[in-house]
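# Build me a model from this:
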Amino acid sequence: MPGSRIAQAYDALAERWLDHSFDPANGMQQHRRALSFLEQKPGAWALNVGCGCNTRFNAPMRERGLEIEGIDISAQMVALARQADPAVVLHHADACDWQPARAYRFITAWDSIWHVPLAAQRPLMLKLMGALEDGGVMIFSAGGLDEPDEHVDAAMGPEVCYSTLGIPGLLATIADAGCVCRHLEYDQHPEQHVFLVVQRLPVAGA
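Model prediction:
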């Protein structure tokens, strides 16, 4: 499914994720767990991939002294996010095409990477994990299947793509990116929703 169709779907759905109408606890405990792996480093940056318009993750990131940058394929999501928190640096772009301009101490991709077509998912994950500083941490959610899978679902109204590399594929990608998995959890069991916390290892000899 082309990224333009995902963008159109989330333009139409954006207001479902406004701060006053969305569950404020969604993903918060998981993000605090991920952030706990970080050492404090003033002036470091965080990147929110598929940031949407909800700002609930901004406070815990700022508590760790992080400046925040966000990217989303939906123009409406970016516009609403800019209104909600003007201090965040925002990009309206497809994460698959966008190139990071800096290294990040923390990256979150909560319920977003799974909308990337399966063929593009591994390259995107390698790019994002490659943008982590040494010791940097990334949290992301995925479909907790044993094998790769890709399908289209219209449960929210517009059709959107969902894909996953499967847990073996995710773990292999993490290792290939020079990172280690610090935490993997089926946090909504029996739903096949997992979140992973990964940390970039120092380059040998650096």
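
# going forward, measure contacts and count neighbours with C-alpha atoms only.
Noted.

# Which strands or helices does the longest helix along the chain pack on?
What stands out as the longest helix in the chain, according to DSSP state H, is helix 118-130. If contacts are counted by 3 or more CA pairs under 8 Å, 6 or more residues apart in numbering; DSSP states H and E, helix 118-130 sits against strand 160-164, helix 166-176.

# Redo the ones you listed as TSV? Include mean neighbour count and distance to Glu150.
Listed next are the helices and strands packed on helix 118-130 as TSV, based on neighbours: other CA atoms under 10 Å; distance: least, CA to CA, whole Å:
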stretch	mean neighbour count	distance to Glu150
strand 160-164	22	4
helix 166-176	17	10
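
# Next, the second sequence, to be compared with the first:
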Amino acid sequence: MSADPNDTQAIYERQATEYDMRRSKALFEARWLARFTASLKPGDHVLDLGCGTGDPIARWFMAEGFDVTGVDFSAAMLNIAKERWPDGDWRKADMRDFELDQQFDGIIAWNSFFHLTADEQKGCITRMARHLHNGGMLMLTVGPRAGEVSGTVGSELVYHASLSPAGYATCLEENGLQLTGFLAEDPETQSHTVLMARKL
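You can find the predicted model right below:
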């Protein structure tokens, strides 16, 4: 049984508490987060796109002194983030059509971007490029190869998709972004595939 991409939002609404309980807070992502912020400075504005409950990614950025805006399409996930950080900038929006009317020094979509279909991902990269300052950084978790697979959120199957590495490089270039890092199934990040780029 394959997952339906149109079910993703409802799955996160139902599974928000379970997801948050199971989500590792050990910051196995720290090495990539440090690479991502190497050219940024405290006070710079980072967009956490698909921020979920804000823990641990947004939490790390806030602790490091960055100005963070968290965006997610799940009200249940955002409610958990708002309970933890009532003064945070948490916004309900869908990464497929978000328009924030501002630009950021960095955009991260960790464990969120890969829920979009391949065509939606291409559109989202265009939208993210518009929301980045020149010189701004982008980091995404993607798949190691082109195709569609199913993952799990709580007890439910959820849709994942990916372009090929070359497909991402081409799409980034078409939107004024340069690929600066790509590592498939990094063993230090629980086998996540990580892509990093800079806006030229």
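
# What does the TM-score come to for these two?
Here the TM-score for the pair of chains, by TM-score structural alignment, normalised by the length of the second structure, is 0.86; 196 aligned residues with a CA RMSD of 2.5 Å.

# And whichever strand or helix holds Arg91 of the second structure, what does it pack against?
Here Arg91 of the second structure, judged by DSSP states H and E, is contained in strand 89-92. On a contact count with 3+ CA pairs under 8 Å, 6+ apart, strand 89-92 of the second structure meets strand 67-72, helix 75-84.

# mind listing the helices for the first structure?
3-13, 28-35, 58-63, 75-84, 118-130, 166-176.

# Pull up the gap between the corresponding residue of the first structure for Leu157 of the second structure and Leu124 of the first structure, please.
Applying TM-score structural alignment, one finds that Leu157 of the second structure aligns to Glu159 in the first structure. Counting by CA to CA, to the nearest Å, the separation of Glu159 of the first structure from Leu124 of the first structure is 22 Å.

# And for Gln30 of the first structure?
22 Å.

# quick one, which of the two is more surrounded?
Gln30 (20 against 17; other CA atoms under 10 Å).

# For that one, what is the corresponding residue in the second structure?
Gln30 of the first structure maps onto Trp32 in the second structure, by TM-score structural alignment.

# Which residue, other than its chain neighbours, is closest to His144 of the first structure?
Wrong residue type there; residue 144 of the first structure is Gly, not His. Leaving out its chain neighbours, the residue that sits closest to Gly144 of the first structure by CA to CA, 6 or more residues apart in numbering is Gln192, at 4.8 Å.

# on that earlier part again, right, so of the helices and strands packed on strand 89-92 of the second structure, which gets closest to Val149 of the second structure?
strand 67-72 (21.9 Å; CA to CA).

# Kindly calculate the angle that the closest one makes with helix 8-22.
120 degrees (axes from the mean of the first three to the mean of the last three CA atoms, to 10 degrees).

# Show me the contact partners of strand 67-72 of the second structure.
42-52, 54, 58, 61-62, 78, 88-95 (CA atoms under 8 Å, 6 or more residues apart in numbering).

# just the buried members of those residues?
Buried members of the contacts of strand 67-72 of the second structure, scored by 16 or more other CA atoms under 10 Å, are 45-52, 54, 58, 61-62, 78, 88, 90-91, 93, 95.

# and stretch 95-111 of the second structure, which residues are buried?
Met95, Arg96, Phe98, Gln103, Phe104, Asp105, Gly106, Ile107, Ile108, Ala109, Trp110, Asn111.

# Would you mind confirming that the second one is in contact with Ile125?
No. In terms of CA atoms under 8 Å, Arg96 of the second structure does not count as a neighbour of Ile125; the distance is 9.5 Å.

# Quick one: average offset of the longest strand seen in the first structure versus the second structure, please.
Longest strand of the first structure, by residue count under DSSP state E: strand 132-143. Compared with the second structure after the fit, strand 132-143 of the first structure shows a mean deviation of 0.7 Å (mean CA distance after the TM-score superposition for the first structure).

# what inclination does that strand have with respect to strand 160-164?
Using the same axes, to 10 degrees: strand 132-143 of the first structure against strand 160-164 is 110 degrees.

# Run through who's touching strand 132-143 of the first structure.
Contacts of strand 132-143 of the first structure (CA under 8 Å, 6+ apart): 31, 34-35, 37-38, 103-114, 129, 163-164, 166, 192-203.

# what's the answer for stretch 122-130 of the first structure, then?
Under CA under 8 Å, 6+ apart, the answer for stretch 122-130 of the first structure is Ala95, Cys96, Ile107, Met138, Leu165, Thr173, Ile174, Asp176, Ala177, Gly178, Cys179, Arg200.

# what residues are up against the first one?
When the contact criterion is CA under 8 Å, 6+ apart, the partners of Ala95 of the first structure are Val49, Gly50, Ile71, Asp72, Ile73, Leu124.
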